[in-house]
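[1] can't give you the sequence, but here's the structure:
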């Protein structure tokens, strides 16, 4: 069957001049079932215009939307030991890594980059869920630490976009060690007096929420993002009770004080820019959000005597 699909059918189509139509021209809204044209979705940063549902996006796409004019420089990640435990379940860990690299074009789940947002130089660290569920292994841990070290060396704020299913089981205890290592990196950034803002995207779970993802100066969540340690189904099975509506979603967590604000992806750049300018003591005149909220100056009193 593969021989027919991969060789015979393309050969017949080429002889007859047929062209296959892409299957992803229209994308279905998971919430409403509405079909959205892919170009419209791309121009709206993969936020469904009608429902506001936030689709998953790749690390490179997020960086392109986030930085000024889509311009940024990636930071080379350190080399890490591959498959230190020689792990195998249904397939070898090395095969899973190879498949993930082929699928995403990435070496691991983390991309670090430097650039500017509204003219302010920053370092951004992005976790890509498409690479083995954004799981945290040795390579990802080293890459996150490299991002923090770069921010300290360049004396720049760091913005981290978290998206993960948790620790990478194929690396066992070595994966769990990254929780402590990344926490130390966060402490070094704070000792340097540099701001650290975390954006929690869908989903952010497991060991990531037990380390660097919940240690920011400000925690921002995208609408509808699932955020927690264990998933809702695991909790329900453990306590044998039905969880409240919207439990562990961004809006529920903001209402209960776990995140500071829920911000649409379309407004993230402006919001983070304003926060960073406050945290870095940039003059208020350079912060448009503050200037817009300032009260109007009082009109001068007319002290002239009436005619």
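    It's in. It should be emphasised that the depicted structure is a prediction, and the values quoted were computed from it without experimental measurement.
[2] only C-alpha atoms for contact and neighbour calcs from this point on.
    OK.
[3] What residues sit buried inside stretch 180-196?
    Residues of stretch 180-196 classed as buried under the neighbour-count rule (16 or more other Cα atoms under 10 Å) are 181, 182, 183, 184, 185, 186, 189, 190, 194, 195, 196.
[4] list the contacts for residue 288?
    residue 274 (Cα atoms under 8 Å, 6 or more residues apart in numbering).
[5] again, only using 10 Å
    Applying Cα atoms under 10 Å, 6 or more residues apart in numbering, one finds that residue 288 lies in contact with 270, 273, 274.
[6] What spatial separation is found between it and residue 65?
    From residue 288 across to residue 65, the span is 20 Å (Cα to Cα, to the nearest Å).
[7] most residues in a single helix of the protein, which one?
    helix 172-191 (DSSP state H).
[8] ok and the helix or strand just after that one relative to helix 172-191, angle-wise?
    Elements were assigned by DSSP states H and E; along the chain past helix 172-191, the next helix or strand is strand 196-204. Here strand 196-204 points in a direction 150 degrees away from that of helix 172-191 (axes from the mean of the first three to the mean of the last three Cα atoms, to 10 degrees).
[9] buried sites along the next helix-or-strand element following strand 196-204?
    As assigned by DSSP H and E, the chain's next helix or strand after strand 196-204 is strand 218-221. Neighbour-count burial for strand 218-221 flags 218, 219, 220, 221 (criterion: 16+ other Cα under 10 Å).
[10] and the gap between the second one and residue 292?
    By that I understand residue 219. In terms of Cα to Cα, residue 219 sits 23 Å off from residue 292.
[11] same check, this time on the first one
    Residue 218 sits at a distance of 22 Å from residue 292 (criterion: Cα to Cα).
[12] cool, residue 103 as well?
    Here the criterion is Cα to Cα. By it, residue 103 lies 45 Å from residue 292.
[13] If you tally nearby residues, what's the number for residue 197?
    Taking other Cα atoms under 10 Å as the criterion, the count of residues near residue 197 is 23.
[14] let me fix that: residue 233
    When neighbours are counted by other Cα under 10 Å, residue 233 registers 11.
[15] That one sits in which helix or strand?
    If you go by DSSP H and E, residue 233 is part of helix 232-239.
[16] Give the next helix or strand downstream of that helix.
    helix 250-255.
[17] what helices or strands is that following helix leaning on?
    Under the contact criterion of 3 or more Cα pairs under 10 Å, 6 or more residues apart in numbering; DSSP states H and E, helix 250-255 touches strand 196-204, strand 218-221, strand 261-262.
[18] Now that helix: buried residues?
    Under the neighbour-count criterion of 16+ other Cα under 10 Å, helix 250-255 has 250, 251, 252, 253, 254 buried.
[19] What of stretch 140-153?
    Counting neighbours by 16+ other Cα under 10 Å, one finds that the buried residues in stretch 140-153 are 140-152.
[20] now the angle from the one helix or strand residue 162 maps to to strand 196-204?
    Assignment of secondary structure by DSSP H and E places residue 162 within strand 158-164. Orientation note: strand 158-164 sits at an angle of 10 degrees relative to strand 196-204 (the same axes, to 10 degrees).
[21] Against that first model, consider the following:
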């Protein structure tokens, strides 16, 4: 998350009190981190009680694209999946305009991030990811993953000039491999549906229930604004590539990975096609984030509180996955 469009309390006080039934806005604070939208913690007072929300101003997604993400979150929340639920205004709408840009308000989940996850955290994430996939099976809307193959093909030529020879060769070779995979019958046969596509450690919250992290319960998944209709295996691979890293931050840790996959498959077992495609999909997930981090690093936008991520992190992960 980041802040590209600054907002202060005076900008929203009348809007909140007149258009919503969530009380009077009492505080708004920009959220540091991330690279796509302007995000803020929003506090309100209603009947003397403090309530907390997240306000997002969308910087790249259009008003035509956004109903997929917001209605998916509402659908999952109504099915009991712990995700932020969009707040309706007094006219029943969940998508608004603020400072000339699309905006939404969602509930704030409880808990905190575990950026150094243990095996039990990986298991909790794997179990809920499978439940989320199944809960989204009857979601009526469909929208392609906007950061999938077509976006890689468009973006890679824009970043090649910033890379050395070995990096260029790696990037182009992997793109060719993934093009062949994506156009194969093996890929076509993989089950698909609504997917988060960005379930990193900083997009999951845990609710502490004891004196140490081993007693944590899952607080929920958030930041669905990279979601899309995609192969579930891609969603799983993206998650594993971040949650199940070994201490060297590039290889997969066997204990974390086993905990994650075992918990997922206890809810939804892999098909034979998924089992066979797992190594290539891990590479696809690594390529996706290497490309996006190269793009954000070398072609950044101006923003308050924006810190681009190191692109070489996913270069190393891709090299590791290619050796499996």
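    Cool, the structure landed. Predicted model only: the values in this text are computed from it and were never measured.
[22] Mind telling me the TM-score for this superposition?
    TM-score for the superposed pair, counting by TM-score structural alignment, normalised by the length of structure 1: 0.27. Supporting figures: 134 aligned residues with a Cα RMSD of 6.2 Å.
[23] returning to what we had before: sort out which one of the buried residues of strand 218-221 of structure 1 lies nearest residue 279 of structure 1 for me.
    Checking the buried residues of strand 218-221 of structure 1 against residue 279 of structure 1 with Cα to Cα, the nearest one is residue 218 at 10.2 Å.
[24] Quick check: the nearest residue to that closest one once chain neighbours are set aside vs residue 221 of structure 1, distance?
    The shortest distance from residue 218 of structure 1 to any non-neighbouring residue, by Cα to Cα, 6 or more residues apart in numbering, is to residue 197 (5.1 Å). Separation of residue 197 of structure 1 from residue 221 of structure 1 (Cα to Cα): 11 Å.
[25] And for residue 174 of structure 1?
    Residue 174 of structure 1 sits 29 Å away from residue 221 of structure 1, going by Cα to Cα.
[26] so which strand or helix has residue 156 of structure 2?
    Element membership of residue 156 of structure 2, judged by DSSP H and E, is helix 149-159.
[27] neighbouring contacts of that helix?
    With Cα under 10 Å, 6+ apart, helix 149-159 of structure 2 has contacts from 145-147, 168, 171-172, 175-176, 178-179, 182, 284, 287-292, 294-299.
[28] Please list only the buried members of those.
    Of all the contacts of helix 149-159 of structure 2 considered here, the ones buried according to neighbour count by 16+ other Cα under 10 Å are 145, 147, 168, 171, 175, 178, 284, 287-292, 294-297.
[29] next structured bit after the strand or helix carrying residue 77 of structure 2?
    Secondary structure from DSSP H and E places residue 77 of structure 2 in helix 66-78. Per DSSP H and E, the first helix or strand lying C-terminal to helix 66-78 of structure 2 is strand 96-98.
[30] counting contacts, what elements does that following strand pack onto?
    When contacts are defined as 3+ Cα pairs under 10 Å, 6+ apart, strand 96-98 of structure 2 packs onto helix 9-19, strand 49-57, strand 101-107.
[31] What ranges does the stretch 51-200 of structure 1 have for its strands?
    Listed in chain order, the strands of the stretch 51-200 of structure 1 (DSSP state E, counting those that start in this stretch) span residues 73-75, 110-117, 120-127, 158-164, 196-204.
[32] ignore the last one, the stretch 101-250 of structure 2
    Defined through DSSP E, counting those that start in this stretch, the strands belonging to the stretch 101-250 of structure 2, from first to last, are 101-107, 192-195, 204-207, 217-221, 228-231.
[33] any chance of these in TSV, plus distance to residue 78 of structure 2 and mean neighbour count?
    Shown next, in TSV, are the strands of the stretch 101-250 of structure 2 (distance: least, Cα to Cα, whole Å; neighbours: other Cα atoms under 10 Å):
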stretch	distance to residue 78 of structure 2	mean neighbour count
strand 101-107	13	20
strand 192-195	15	23
strand 204-207	19	21
strand 217-221	14	20
strand 228-231	19	22
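[34] would a markdown table of these with distance to residue 123 of structure 2 be doable?
    As requested, those are exported to a markdown table (distance: least, Cα to Cα, whole Å):
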| stretch | distance to residue 123 of structure 2 |
| --- | --- |
| strand 101-107 | 25 |
| strand 192-195 | 18 |
| strand 204-207 | 12 |
| strand 217-221 | 10 |
| strand 228-231 | 21 |
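[35] isn't residue 191 of structure 1 right next to residue 148, touching?
    No - applying Cα atoms under 10 Å as the test, residue 191 of structure 1 and residue 148 come out as separate, 11.8 Å apart.
[36] Next, show the common contact partners of the two.
    Taking Cα under 10 Å, 6+ apart as the contact rule, the neighbours common to residue 191 of structure 1 and residue 148 are residue 185.
[37] What residues sit buried inside the helix or strand harbouring residue 29 of structure 2?
    Here residue 29 of structure 2 sits within strand 24-30, counting by DSSP H and E. Burial within strand 24-30 of structure 2, assessed by neighbour count using 16+ other Cα under 10 Å, is assigned to 24, 25, 27, 28, 29, 30.
[38] which residues touch the first one?
    With contacts defined as Cα under 10 Å, 6+ apart, residue 24 of structure 2 is in contact with 12-18, 43-48, 50-51.
[39] Give me the buried subset of those residues.
    Burial by neighbour count, judged by 16+ other Cα under 10 Å, picks out 12, 13, 16, 43, 44, 51 from these.
[40] Would you format the residues you listed as CSV with distance to residue 255 of structure 2 included?
    Conversion of those to CSV gives the following (distance: Cα to Cα, whole Å):
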residue, distance to residue 255 of structure 2
12, 47
13, 49
16, 47
43, 40
44, 43
51, 39
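[41] so which of those would you say is closest to residue 130 of structure 2?
    residue 51 (30.3 Å).
[42] So the closest one is in contact with residue 28, correct?
    No - when contacts are counted by Cα under 10 Å, residue 51 of structure 2 is not listed as touching residue 28 (12.0 Å).
[43] what helix or strand does residue 273 of structure 2 sit in?
    helix 272-298.
[44] Kindly calculate the angle that whatever helix or strand residue 317 of structure 2 lives in makes with helix 272-298.
    With secondary structure defined by DSSP H and E, residue 317 of structure 2 is part of helix 312-322. Per the same axes, to 10 degrees, the angle that helix 312-322 of structure 2 makes with helix 272-298 is 160 degrees.
[45] Can you tell me what sits against helix 312-322 of structure 2?
    When contacts are taken as Cα under 10 Å, 6+ apart, the neighbours of helix 312-322 of structure 2 outside the stretch itself are 167, 170-171, 174, 241-242, 245, 249-252, 279-294.
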